[in-house]
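Asker: One predicted model, sequence on top.
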Amino acid sequence: MAETSTRIHNIGYRSYEGSRLGRAYARRSLYSQSLRGAYGLGRSAKSKVLPMLLFAVMCLPAAIIVAVAIAVPGSKDLPLKYTSYALYLQMVIGLYLASQAPQSVSRDLRFKTVPLYFSRPIERVDYVVAKYAAMVSALFILTAAPLLVMYIGALLAKFDFADQTKGFAQGMVSVLLLSLLFGGIGLVMAALTPRRGFGVAAVIALLVIPYGAVTAVQGVAYGTDNTGAIEWMGLFSPITLIDGVQTAFLGATSAFPGGYGPSAGTGVVYLLVVFALIAGSYAALMSRYRKAGL
């Protein structure tokens, strides 16, 4: 019987001796990856088409507004306020949110990779904060870029610097609040199901149905001279909430029927509801991923 010999080969395995980057690095990496993914960066070419197309659609009207303002002789201001721009293009914002919020969270839920994130060193709060911050940042880029185009165009047209800077600052505050509110509720709706299609439908429904209902009831109130109800009805839709806040505090012109936007007193209620929804969205995401991380 032939003898067999046993050999031990040293194939060079060594323990890791580098620095441990920890939770902060993991959180930043997840935020960066999620933000890039919201515009299709680092993904297939097909994944870039819709977000980049919607970004172009958001910026194109701003460029046209600037061109018209410069071309009209004697023009001293832009034909559209900075605070009104996002309201007019709310459908584009809604489509972007509906397409990218599920992309950000649904795949992790569908393929059950969330527990792997929470193994170590990242924790549940890091995952939620990174995803929320990335979605808010993506929406802010989408909504702030056209305002920047308008602002630069207004300065090149030599419109009043102080007025344009004030209007631009008010517009930026408005779209920041919009991004925080829409990003939170969009992620909550998308995180309810691992199926991306259901997430898309849920986000669209949350934005469209309440807005349509509120607008209809406000129209009825205006037609029956019950104008006092108009400002209170705006509390029941995300986009009318933003409209109310910027009308009360940012010098915007209300899009409510007859221009009956909330007063400063009612505006405080609007602001509190917006902050409550933002905080509630964060709490809902934390609760959702407490179960998903098991």
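Answerer: Received, thanks. Numbering: from 1, shown residues only.
Asker: going forward, measure contacts between C-alpha atoms and count neighbours the same way
Answerer: OK.
Asker: Could I get the full set of helices for the stretch 151-294 of the chain?
Answerer: All helices of the stretch 151-294 of the chain, identified by DSSP state H, counting those that start in this stretch, fall at 161-191, 196-223, 228-233, 238-249, 264-292.
Asker: tell me the most buried of those helices?
Answerer: Burial of the helices of the stretch 151-294 of the chain is given as mean neighbour count (mean count of other C-alpha atoms under 10 Å); helix 238-249 ranks first at a mean of 24.
Asker: hmm, back to that, any idea which of the helices of the stretch 151-294 of the chain gets closest to residue 45?
Answerer: Proximity to residue 45 (C-alpha to C-alpha) singles out helix 196-223 among the helices of the stretch 151-294 of the chain, at 19.1 Å.
Asker: Use this one as the comparison:
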Amino acid sequence: MSHEPQQQNPDQHTPVGTPSGIATAPAPRGEDVIHNIGYRGYDGPRLGRGYARRSLFAQSLRGAYGLGRSAKSKVLPMILFAVVCLPAAIVVAVTVATSAKELPLGNSSYVLQLQPVIGIFIAAVAPQAVSLDLRYKTVPLYFSRPIERVDYVLAKYAALSAALFVFVASPVVILYAGALLAKLDFADQTRDLAQGIVFCALFAVVHAGIGLAIAAVTPRRGFGVAAIIAVLTIPYMLITALQAIAGEQDSPGAVGWLGLASPGTLMDGVQAKFLGGESGFPGGEVLTNAQAPFYLLLVAALLAGTYALLLRRYRKAGL
């Protein structure tokens, strides 16, 4: 008996992976279905720009001291805070132990003499506040919310000013508490405290603007740190040396004019002339009536100028 092979129909297709001779029907086309997975529009309160600005301020202020960040981020700010407060505690202890009639160091003088430590704090905090946003390109995320560039600048400026104010005003409060413990005159110490707090606020706002304006130029944090330290320390040391030379050459008028050339000596002249502090200029030189308006004008120019530079910087940032 002979068996002839069965011829397959060419129109019949055997799918791969199926037994020979078993045809599979194509799967029926399903109907399109829209699935409701529970998303719905937000119908809660719209908090707006004010809430976003306050949140950015609080976040930046906390970040200045490493709060809400890793333990490593808290080390340097807390060490610097301890360094700036420790001498005040020592002054208080000496005053109480010796029953001195007055503090050996005034409030404003204390802040001015610790400018190197304050400069390091500004150099550490200002780039952290703005440079990292530029480096990691998170600025557009801020501006995608109901917040304008002016809100961003105001929040960062206010946060760094507040952080710096806490940094420089804390030892002033310690000195005041020590003066009361030493039973010094309450009225005099309270007046000195008020003058010291005003000076700390002015000092903080001016230096915060300078630090932010420098830090916002570059997204590189290291470059910002180096630039801030250079701007705050080199001119101060140079002008202080030139003032000492002018004082030795009996040129007291030049001492005041030279003080306009660095932020530290600028603040020294202002506090001695307008806030009753002790002058750190050679020979205790105080500004003349002709020099004083220029100091006030320069302070106003620094505040307005650094704010304007920050606004201009963030017109194109992140776009």
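Answerer: Received the coordinates, thanks. This structure is a prediction, so every number in the text was calculated from the model and none was measured.
Asker: Now tabulate the helices of the stretch 151-294 of structure 1 in a markdown table and tack on distance to residue 34 of structure 1.
Answerer: Formatted as a markdown table, the helices of the stretch 151-294 of structure 1 follow (distance: least, C-alpha to C-alpha, whole Å):
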| stretch | distance to residue 34 of structure 1 |
| --- | --- |
| helix 161-191 | 12 |
| helix 196-223 | 16 |
| helix 228-233 | 35 |
| helix 238-249 | 24 |
| helix 264-292 | 16 |
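Asker: Which one of these lies nearest to residue 22 of structure 1?
Answerer: Among these, helix 264-292 sits nearest to residue 22 of structure 1 (C-alpha to C-alpha), with 20.7 Å.
Asker: mean per-residue distance, that closest one to structure 2?
Answerer: Superposing on structure 2 places helix 264-292 of structure 1 at an average distance of 1.2 Å from its equivalents, by mean C-alpha distance after the TM-score superposition for structure 1.
Asker: Which strands and helices lie in contact with that helix?
Answerer: helix 124-156, helix 161-191, helix 238-249 (3 or more C-alpha pairs under 8 Å, 6 or more residues apart in numbering; DSSP states H and E).
Asker: now those as JSON lines including distance to residue 199 of structure 1?
Answerer: Below are those laid out as JSON lines (distance: least, C-alpha to C-alpha, whole Å):
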{"stretch": "helix 124-156", "distance to residue 199 of structure 1": "15"}
{"stretch": "helix 161-191", "distance to residue 199 of structure 1": "4"}
{"stretch": "helix 238-249", "distance to residue 199 of structure 1": "18"}
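Asker: Identify whichever of these lies nearest to residue 97 of structure 1.
Answerer: It's helix 161-191; of these, that one is closest to residue 97 of structure 1 (C-alpha to C-alpha) at 6.5 Å.
Asker: Give the aligned range of the closest one in structure 2.
Answerer: Aligning helix 161-191 of structure 1 against structure 2 (TM-score structural alignment) gives residues 186-216.
Asker: before we move on, what about stretch 268-277 of structure 1?
Answerer: Mapping stretch 268-277 of structure 1 onto structure 2 (TM-score structural alignment) gives residues 293-302.
Asker: any idea how far that stretch is from the chain center?
Answerer: 22 Å (C-alpha atoms, centre = their mean, to the nearest Å).
Asker: next one: stretch 218-231 of structure 2
Answerer: With C-alpha atoms, centre = their mean, you get 13 Å for stretch 218-231 of structure 2.
Asker: do stretch 225-241 of structure 1 as well
Answerer: That offset, for stretch 225-241 of structure 1, works out to 23 Å (C-alpha atoms, centre = their mean).
Asker: what does that stretch contact?
Answerer: 87, 90, 178, 181-182, 207, 210-211, 214, 217-218, 221-222, 244, 256-257, 260-262, 266, 270-271, 273-274 (C-alpha atoms under 8 Å, 6 or more residues apart in numbering).
Asker: Could you rerun that using 6 Å?
Answerer: Here stretch 225-241 of structure 1 makes contact (C-alpha atoms under 6 Å, 6 or more residues apart in numbering) with 210, 211, 218, 221, 261, 262.
Asker: With distance to residue 66 of structure 1 added, can I get these in CSV?
Answerer: Below are the contacts of stretch 225-241 of structure 1 laid out as CSV (distance: C-alpha to C-alpha, whole Å):
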residue, distance to residue 66 of structure 1
210, 33
211, 29
218, 33
221, 36
261, 27
262, 30
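Asker: picking up where we left off before, which one of the helices of the stretch 151-294 of structure 1 lies nearest to residue 132 of structure 1?
Answerer: Taking those one by one with C-alpha to C-alpha, helix 161-191 is closest: 6.6 Å.
Asker: what's the burial count for residue 137 of structure 2?
Answerer: 14 (other C-alpha atoms under 10 Å).
Asker: Please apply the same query to the one 10 residues further on.
Answerer: For residue 147 of structure 2, the tally of surrounding residues (other C-alpha under 10 Å) stands at 16.
Asker: again, but for the one 4 residues further on
Answerer: When neighbours are defined as other C-alpha under 10 Å, residue 151 of structure 2 has 21 of them.
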